[in-house]
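K.L.:
got a predicted structure here, sequence first:
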Amino acid sequence: MGTKWSAAPWGTALALVTVMAATAAPAAAHGQAPDRARLAQRVVLTNADTGRSVTASLGDDIEVRLTGYRENGLTWTWNTPTSSDPNVLRRTAGRTAPNGDASATFDAEHGGTATITAQRRCRPDRGRICPLVITPWKVTVEVK
């Protein structure tokens, strides 16, 4: 199994995209010539990837890792990312953490386009007041 890391700056933020290749089964076992075997990929998306469009192939995994933060008695928390079309991108795992982080994994099941969305909200400590701000996060995924 190989791992490739690449980073590309978006403004002052740094977007980290991890692509992991794994072989599910030998191509010969499926009646294909070995040189035509396709490796499944995993694309990892983070806070900095909001607004991006990505392309995936059938069988690929899309992993979302959103990081919450805490400042001045306020914790900014993400909800669990969701897919606009579970037939295209089926969520296979999802969770939130007390520190505000959220993550989810989606399987590219069928061709088409779906968006993955999440929202970040404020959770105040006792005696604090949150601003009325909800921050959206959205990535469009085209499955081919």
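P.N.:
Sure thing, it's come through. Numbering: from 1, shown residues only.
K.L.:
going by C-alpha atoms from here, please, whenever you check contacts or count neighbours.
P.N.:
Noted.
K.L.:
how near is the residue nearest the centre of the chain to D49?
P.N.:
What sits nearest the mean C-alpha location of the chain, by CA atoms, centre = their mean, is V64, with 2.2 Å. According to CA to CA, to the nearest Å, V64 stands 10 Å off from D49.
K.L.:
identify the single longest strand in this protein, thanks.
P.N.:
Counting residues, the longest strand in the chain under DSSP state E turns out to be strand 112-124.
K.L.:
next helix or strand past that one?
P.N.:
The element immediately downstream of strand 112-124 (helix or strand, assigned by DSSP states H and E) is strand 135-143.
K.L.:
remind me what that next one packs against, helices and strands.
P.N.:
The contact analysis (3 or more CA pairs under 8 Å, 6 or more residues apart in numbering; DSSP states H and E) places strand 135-143 against strand 53-56, strand 112-124.
K.L.:
please list the outside residues in contact with it.
P.N.:
For strand 135-143, contacts defined as CA atoms under 8 Å, 6 or more residues apart in numbering pick out 47, 49-58, 88, 108, 110-121.
K.L.:
try this one side by side with the last:
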Amino acid sequence: MGTKWSAVPWGLALALVTGVPATAAPAAAPGLALDRARPAQHITLTNSDNDGSVTASSGDGIEVRLTGYRENGLTWTWSTPTSSDSAVLRLTAGRTAPNGDASATFRAEHDGTATITAERRCRPDTGRICPMVITPWKVTVEVK
């Protein structure tokens, strides 16, 4: 007489043989962490972050928003922020506005350190004179 086989679903058969439930998630080997992708972060920098530093990870977005101002017939305007190393921080967008504001968006590309810089200058109304002052702005970004 021939052998009779019962049909058992593969996952259940594996669970019966190994003693591990068929729905168990794979475990990491001792001392190893499961590789979990970290979602990209968004970092916003403003006038008050001048001379500061931040840490970012590859893939993170960094937005710079600098606010100009106007007083006594003078408009203090920002230049478009730039990166000292485009291999570390790549500029993806940048602009200036008539009111003196400037903004830029960067993407952290590779490990390293880069500095984001901009300058504020005076733009006078007709009949006004600006002081000969240039105000630097910078933030150091370390990408790990």
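P.N.:
Structure's in. What do you need? What you see is a predicted model; the values in this text were computed from it and never measured.
K.L.:
please state their TM-score.
P.N.:
Aligned and superposed, the two chains score 0.76 in TM-score terms (TM-score structural alignment, normalised by the length of the first structure); 112 aligned residues with a CA RMSD of 1.3 Å.
K.L.:
related to what we said a few turns ago, my guess is the residue nearest to the centre of the first structure contacts T46. True?
P.N.:
Yes. Here V64 of the first structure lies in contact with T46, judged by CA atoms under 8 Å, at a distance of 6.0 Å.
K.L.:
ranges for the helices of the second structure?
P.N.:
10-18 (DSSP state H).
K.L.:
what sits against E63 of the first structure?
P.N.:
Going by CA under 8 Å, 6+ apart, E63 of the first structure touches R42, V43, V44, L45, S103, A104, T105, F106.
K.L.:
hmm, back to that, show me which of the contacts of strand 135-143 of the first structure are buried.
P.N.:
Buried members of these, scored by 16 or more other CA atoms under 10 Å, are 47, 49-50, 56-58, 88, 108, 110, 112-121.
K.L.:
what distance do you get for L58 of the first structure to A15 of the first structure?
P.N.:
For L58 of the first structure, the distance to A15 of the first structure - CA to CA - is 24 Å.
K.L.:
and for D85 of the first structure?
P.N.:
Here the criterion is CA to CA. By it, D85 of the first structure lies 25 Å from A15 of the first structure.
K.L.:
try A22 of the first structure
P.N.:
Per CA to CA, A22 of the first structure is found 23 Å from A15 of the first structure.
K.L.:
who has more neighbours, the two?
P.N.:
For A22 of the first structure versus A15, neighbours defined as other CA atoms under 10 Å are more numerous around A15 (19 against 15).
K.L.:
so the more buried one sits in a helix?
P.N.:
No. Looking at A15 of the first structure with DSSP: H, G, I helix; E, B strand; the rest coil, it is strand, so not inside a helix.
K.L.:
the second structure: which residue goes with that one?
P.N.:
Matched by TM-score structural alignment, A15 of the first structure corresponds to no residue in the second structure.
K.L.:
list the contacts of the residue nearest to the centre of the first structure.
P.N.:
With CA under 8 Å, 6+ apart, V64 of the first structure has these contacts: V44, L45, T46, P81, S103, A104, T105.
K.L.:
which residues does D60 of the first structure contact?
P.N.:
By CA under 8 Å, 6+ apart, D60 of the first structure lies in contact with A40, Q41, R42, V43, D107, A108.
K.L.:
pretty sure the first one sits against G59.
P.N.:
Looking back up the chat, that one is A40 of the first structure. Yes. Assessed by CA under 8 Å, A40 of the first structure is found in contact with G59 at 6.2 Å.
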